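> Quick one: sequence and predicted model below, then my questions.
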Amino acid sequence: MSALSRALTVSAALLVASVWAPLASAQGANQEAAQTRVVPGAREEVLMSLAPVVREIAPSIVNVYGSRVEQRQAHPFLDDPFFGQFFGERGFGVPRDRVQRSAGSGVVVDPSGLVITNHHVIAGMTEVKVSLADRREYPAKVVISDERSDLAVLKLEGEGPFPAARLGDSEALEVGDFVIALGNPFGVGQTVTQGIVSALARTQAGISDFQSFIQTDAAINPGNSGGPLVDLNGDVVGINTAIFTRSGGNHGIGFAVPSSVARLVLESARGGSSVVRRPWLGARLQTVSQDIAHGLGLPRPLGALVASVVNDSPAMKAGLVPGDVITSVSGRPVDDPDGFGYHFYSRPVDGEISLAVLRGGDTVTLTLPLAAAPERPARDPVTAGERPRSPFIGATVVNLSPAVAEEMAITYADNGVVILDPGASARFGFRAGDILLSINDRDIANTGDFDTAWQSAPRFWRVTLNRQGRVLRTEFGG
């Protein structure tokens, strides 16, 4: 065993038990005699430290800086020659442009200079720079910025090789495992904090709409975003993303994107793609309540109940049917739909997984192909133009396909159109992701139907749409 392994083993053991030996109870003749406190027997026990882990991972931790120039509307007097002779180029002392900046952390995960950070750190930035631990600074190109997972991959524009960290297996984590968070909180410089895994498969974090998160009590603060969560082997098991706070400071509830999701985004970047290819299930799942468990003859609520299955989807090809209860994914237990998503949506496409399913009191094993959601029908985007009293001015709609539904995190339907960009129609209350069902009592099955509908000029507009599962009806005009 190497010195590092011995140090980590001793460190982990002492963090759990410290130097206090457990005391056995004096009651009962069959109980063992109480152990006494002991003096550390080796130098390593006295000098227990996480320093070997930190020393190994620290060179790959980076600071990420983003900026963009925002054009500000100048006062009209500033362009007037008369006023210009008084104020000159300084105008009224107010700059015409404003620079918007962001800062966060990141981790180098490939010697070629690929860096993983958070999407929200570089979102909307036109210039990105990365500062390494040794103070070298490089411009960086955004390869992928995935809002759904809140992850981004950057490419350093410099000569490698760069010190790179290893991506670990987040699915091997258990609640109670020790972890280390690294980053640049509040811009004070590289900082290390330590804690444990508090929970897995957290989805009610209000961060993104896609995957589950690792919850940890390792201190995470503003500026830590994009930095790694590391296990005691020095492997990156998560990317620090957010904290739960009421004051802006750390309350011991932090969230990290699992490394399994980060690996999926990274592999998409390595493959030259600007978008992340994710597996598509093609089924709607729901939580097994106490009443449902009783009706199915289950001893307790467990698993993810299949509520519906899309035609010609991977779920249908695997043989899933409504009423099935998924209890595990490739041997990993599933307690609810969130747990299923934690193990499923980070898988690479073009493979397959096994599902354990309860059906009619028996357990069956199904093989599910991992395929990306198809874009059928084609999007065929249509943008509405100017029409008197029209509420759709500037709205861009596309045909609804499994790929579009996955991209926009909405429920897939067999047909219909979805608002991709509301444009000026946002002032009438339309939102991206709204599925248009009918306009003036005419069904909208595809973008061709919408193209015909928006070009009419009725006195009143009657619109029916589906917004996050709720059917809304409204009228405009008069």
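Done, it's in.
> going forward, measure contacts and count neighbours with C-alpha atoms only.
Will do.
> Which secondary structure state is assigned to L285?
strand (DSSP: H, G, I helix; E, B strand; the rest coil).
> just checking, it touches S308?
Yes. Look at L285 against S308 with CA atoms under 8 Å: they come within range, at 7.4 Å.
> Between these two, which has more neighbouring residues?
Neighbours were counted for L285 and for S308 using other CA atoms under 10 Å; L285 has more, 23 against 18.
> The nearest residue to the more buried one once chain neighbours are set aside is in what secondary structure piece?
Of all residues not flanking L285 in the chain, V306 sits nearest, at 4.7 Å (CA to CA, 6 or more residues apart in numbering). If you go by DSSP states H and E, V306 is part of strand 304-309.
> Measure how that strand sits relative to strand 283-287, angle-wise.
140 degrees (axes from the mean of the first three to the mean of the last three CA atoms, to 10 degrees).
> Show me what strand 304-309 is packed up against.
strand 283-287, strand 325-329, helix 337-344 (3 or more CA pairs under 8 Å, 6 or more residues apart in numbering; DSSP states H and E).
> got the residue ranges for the helices in the stretch 151-300 of the chain?
259-270, 290-296 (DSSP state H, counting those that start in this stretch).
> Would you mind saying which of the helices and strands packed on strand 304-309 lies nearest S102?
helix 337-344 (29.5 Å; CA to CA).
> Quick check: what element follows that closest one along the chain?
Helix 337-344 is succeeded, C-terminally, by strand 352-359 (DSSP H and E).
> Identify the residues contacting that next one?
323-331, 363-370 (CA atoms under 8 Å, 6 or more residues apart in numbering).
> same check, this time on stretch 56-68
Contacts of stretch 56-68 (CA under 8 Å, 6+ apart): 99-109, 117, 121-122, 124-134, 162-165, 182-184, 190, 227-228, 234.
> Just give me the neighbour total for A12.
Counted with other CA under 10 Å, A12 comes out at 18.
> From G323, how far off is it?
45 Å (CA to CA, to the nearest Å).
> And I292, by the same measure?
From I292 to G323 the distance is 10 Å (CA to CA).
> again with R148
From R148 over to G323 the distance is 29 Å, taken as CA to CA.
> got it, and E159?
Taken as CA to CA, the span from E159 to G323 is 56 Å.
> which of the two has more neighbours?
Higher neighbour count among E159 and G323: G323, with 17 against 10, using other CA under 10 Å.
> Please compare the first structure with the one that follows:
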Amino acid sequence: MKKIATLVLVSVLGGIITLSAYKLFLEKDNINPTTQANTSLSAFPVSNFSNSGFIPENTVDFTSAAEKTVHTVVHVKNTTTGNSGQMTFEDLFYGRSSQRPQIGTGSGVIISPDGYIITNNHVISGSSSLLITLNDNSTYEAKIIGTDDKTDIALLKIEAGDDLPYTTFGDSDQAKIGEWVLAVGNPFNLTSTVTAGIISAKSRDLTGGRNTQSFIQTDAAVNPGNSGGALVNSNGDLIGINTAISSQTGSYIGYSFAVPSNIARKVVEDIMEYGNVQNGILGVTGGALNSGFAERLSVNETEGFYIDSVDENSGAYEAGLETGDIIIKIDRVKISKFSDLTGYLSTKRPDDVVHVSYLRNGNLKEVPVTLVRNQTYTIPQLGIVKNASKEELKKYNTSNGVKISVLGESYSKYLRANGVQEGDIVTSINNIKVANVDDVQEIIRNKPVSEPLRIELINSRGEMERYNFN
């Protein structure tokens, strides 16, 4: 009897131990997270499915791309001379302005073994001297080969003596949203800094509706000093030049923007071959479609570029494009918004042929269009000017000049009050005769920042007028 009691006691104790172990070690792992009111959600996956197939971020290997790129990204030191915020007693006594050297820094990317470097125009703007520091801490003076304000791209050259490591251009049109990228630059004067992210969006316009830009947007951390640095894919190919951030503080808060490599490469090639950027235009005006715009136009499409008018002297006119047509693709590039259109055309030159796919009355058509030279230019103080025909010049009794196409908003009230209107002919700028928009662009590009803009024009009454703008 005593043995039976002992066995029963041992059995009971064994059951208690087994049940306690189950409760303590096994059952708690099966608790549904939604019943844990005080448990941090960050401790649980966002899906109830097994994550056994999840690939952690650290399996994406950027070491090869980083190694290829860090030696090709340089530090750019821009020295300018400007008015100092602090004035000395002597400055006050003699009534002079205090000129002090001012230092700005940024990044650049070596794109050839003989020392050509691409950077942002705003990094080197106004420079009196430029110093380039390589990743091995060697320093060289740089000269400016050419710049383009529109795309914010500049080309520099250093003489290093030996062949330099360089980055090769990739095809930014082939870059995909969600693709991993590296941003390499010199933020806050730190050399060779590498950050990683993904492409968040493409064809992003930051001009507030003027649709003159087409950036790659990424969430790779970019800060002041990164401007002009490299955005590369996982192979180390250059797909963008880091240019801007979206921030209310001046530092990175999650979004950065890069000029696509196809645009940057075309600008560099134009500067090297022609000395300036060759812009080919389609010759249409209009706007991007959305549901509201489509409803007002009584069209069924909500994506694409709606043609509102066609320039008679353009390839689009010659190809038969008409008002009401909707462009949905150019070559292999889908056109969903205006910046898709402008971004792709920024990679083209006059006389290039593009294949335009468009909808007309619901029917899909395709035509080849030969791009023509840009015949307009925007003078901020005046407005848009365009090449004038022989008949228009004869009407104003002049042999040279460009026509005011649209008066700008800044001074339009003042100019109209003085009799200036659309159609008037600008004959010279800063005492240099102009015959076309290329002349206008060249004069304004080479004008010192401190020099006022002097415009001479003939109004509709045949009177010669002169205006000075600071």
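Cool, got the structure. Remember, it's a predicted structure, so these values are computed and weren't measured experimentally.
> What does the TM-score come to for these two?
The TM-score (TM-score structural alignment, normalised by the length of the second structure) is 0.70; 379 aligned residues with a CA RMSD of 4.2 Å.
> hmm, back to that, quick check: PyMOL command selecting the buried ones in the contacts of stretch 56-68 of the first structure.
The PyMOL selection below is limited to those of those classed as buried (16 or more other CA atoms under 10 Å):
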select buried, resi 102+103+104+105+106+107+108+109+117+121+122+125+127+128+129+130+131+132+133+162+163+164+165+182+183+184+190+227+228+234
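> Filter the contacts of stretch 56-68 of the first structure down to the ones in strands?
Using DSSP state E, the members of these that fall in strands are 99-109, 117, 127-131, 182-183, 228.
> so where's the longest helix in the second structure?
helix 2-21 (DSSP state H).
> so where is whatever helix or strand comes next after that one in the first structure?
Beyond helix 2-21 of the second structure on the C-terminal side, the first helix or strand identified by DSSP H and E is helix 63-70. Mapped onto the first structure using TM-score structural alignment, helix 63-70 of the second structure spans residues 51-58.
> distance between that stretch and the chain's centre?
Averaging C-alpha positions (CA atoms, centre = their mean, to the nearest Å) puts stretch 51-58 of the first structure 27 Å from its chain's average.
> List the buried residues of that stretch.
By neighbour count on 16+ other CA under 10 Å, the buried set for stretch 51-58 of the first structure is 52-54, 56-58.
> Need those residues in CSV (columns: distance to F340 of the first structure).
CSV is the format used below for the buried residues of stretch 51-58 of the first structure (distance: CA to CA, whole Å):
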residue, distance to F340 of the first structure
P52, 36
V53, 32
V54, 33
E56, 34
I57, 31
A58, 34
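> with these in mind, which one is nearest to F213 of the first structure?
Of all the buried residues of stretch 51-58 of the first structure, I57 has the smallest distance to F213 of the first structure: 22.0 Å, by CA to CA.
> Mean per-residue distance, the strand holding V306 of the first structure versus the second structure.
Here the mean offset of strand 304-309 of the first structure against the second structure after fitting is 0.5 Å, by mean CA distance after the TM-score superposition for the first structure.
> Look up how far T427 of the second structure lies from the closest residue to I253 of the second structure other than its chain neighbours.
Using CA to CA, 6+ apart and skipping the chain neighbours, the partner closest in space to I253 of the second structure is S247 (6.0 Å). Remark: distance between S247 of the second structure and T427 of the second structure (CA to CA) = 43 Å.
> for R454 of the second structure, same thing?
11 Å.
> next one: N361 of the second structure
Taken as CA to CA, the span from N361 of the second structure to T427 of the second structure is 44 Å.
> State the span of the second structure onto which the helix ranked longest in the first structure is aligned.
Of all the segments of type helix in the first structure, defined by DSSP H, the longest one is helix 3-17. Alignment of helix 3-17 of the first structure against the second structure: no match, by TM-score structural alignment.
> what comes into contact with that helix?
By CA under 8 Å, 6+ apart, helix 3-17 of the first structure touches 44-45, 48-50, 52-53, 178, 232-233.
> now with 7 Å?
44-45, 48-50, 52, 232 (CA atoms under 7 Å, 6 or more residues apart in numbering).
> Tell me where the stretch 301-450 of the first structure has helices.
Under DSSP H, counting those that start in this stretch, the stretch 301-450 of the first structure gives helices at 314-318, 337-344, 402-408, 447-454.
> Between those helices, which one is closest to E70 of the first structure.
helix 402-408 (27.4 Å).
> how far does the closest one sit from the chain's center?
So, by CA atoms, centre = their mean, the centroid of helix 402-408 of the first structure is 16 Å from its chain's centroid.
> do stretch 289-297 of the second structure as well
27 Å.
> could you measure Y377 of the second structure against F62 of the second structure, distance?
On the measure of CA to CA, Y377 of the second structure and F62 of the second structure end up 43 Å apart.
> before we move on, what about G170 of the second structure?
G170 of the second structure is 16 Å from F62 of the second structure, by CA to CA.
> and the counterpart of K266 of the second structure in the first structure, what does it touch?
Counting by TM-score structural alignment, K266 of the second structure corresponds to L264 in the first structure. The neighbourhood of L264 of the first structure, defined by CA under 7 Å, 6+ apart, consists of 346, 348.
> Which residue comes closest to I379 of the second structure once chain neighbours are left out?
Spatial nearest neighbour of I379 of the second structure, excluding adjacent residues (CA to CA, 6+ apart): V385 at 7.4 Å.
> so what corresponds to that neighbour in the first structure?
In the first structure, V385 of the second structure lands on L400 (TM-score structural alignment).
> Help me confirm that its match comes into contact with V418.
Yes. Between L400 of the first structure and V418 there is a contact under CA atoms under 7 Å: 6.0 Å.
> Between these two, point out the one with more neighbours.
Shown here are L400 of the first structure and V418; by other CA under 10 Å, V418 has more neighbours (31 against 28).
> Just list the residues touching that one, thanks.
397-400, 433-436.
> circling back to that earlier point, now for the helices and strands packed on strand 304-309 of the first structure, which one comes closest to E406 of the first structure?
So among those, strand 283-287 is nearest, using CA to CA, at 12.0 Å.
> mean deviation of the closest one from the second structure?
Averaged out, strand 283-287 of the first structure is 1.4 Å away (mean CA distance after the TM-score superposition for the first structure).
> and that strand, what does it pack onto?
Other helices and strands packing on strand 283-287 of the first structure, by 3 or more CA pairs under 7 Å, 6 or more residues apart in numbering; DSSP states H and E, are strand 304-309, helix 337-344.
> ok, 10 Å please
With contacts taken as 3 or more CA pairs under 10 Å, 6 or more residues apart in numbering; DSSP states H and E, strand 283-287 of the first structure sits against strand 304-309, helix 314-318, strand 325-329, helix 337-344.
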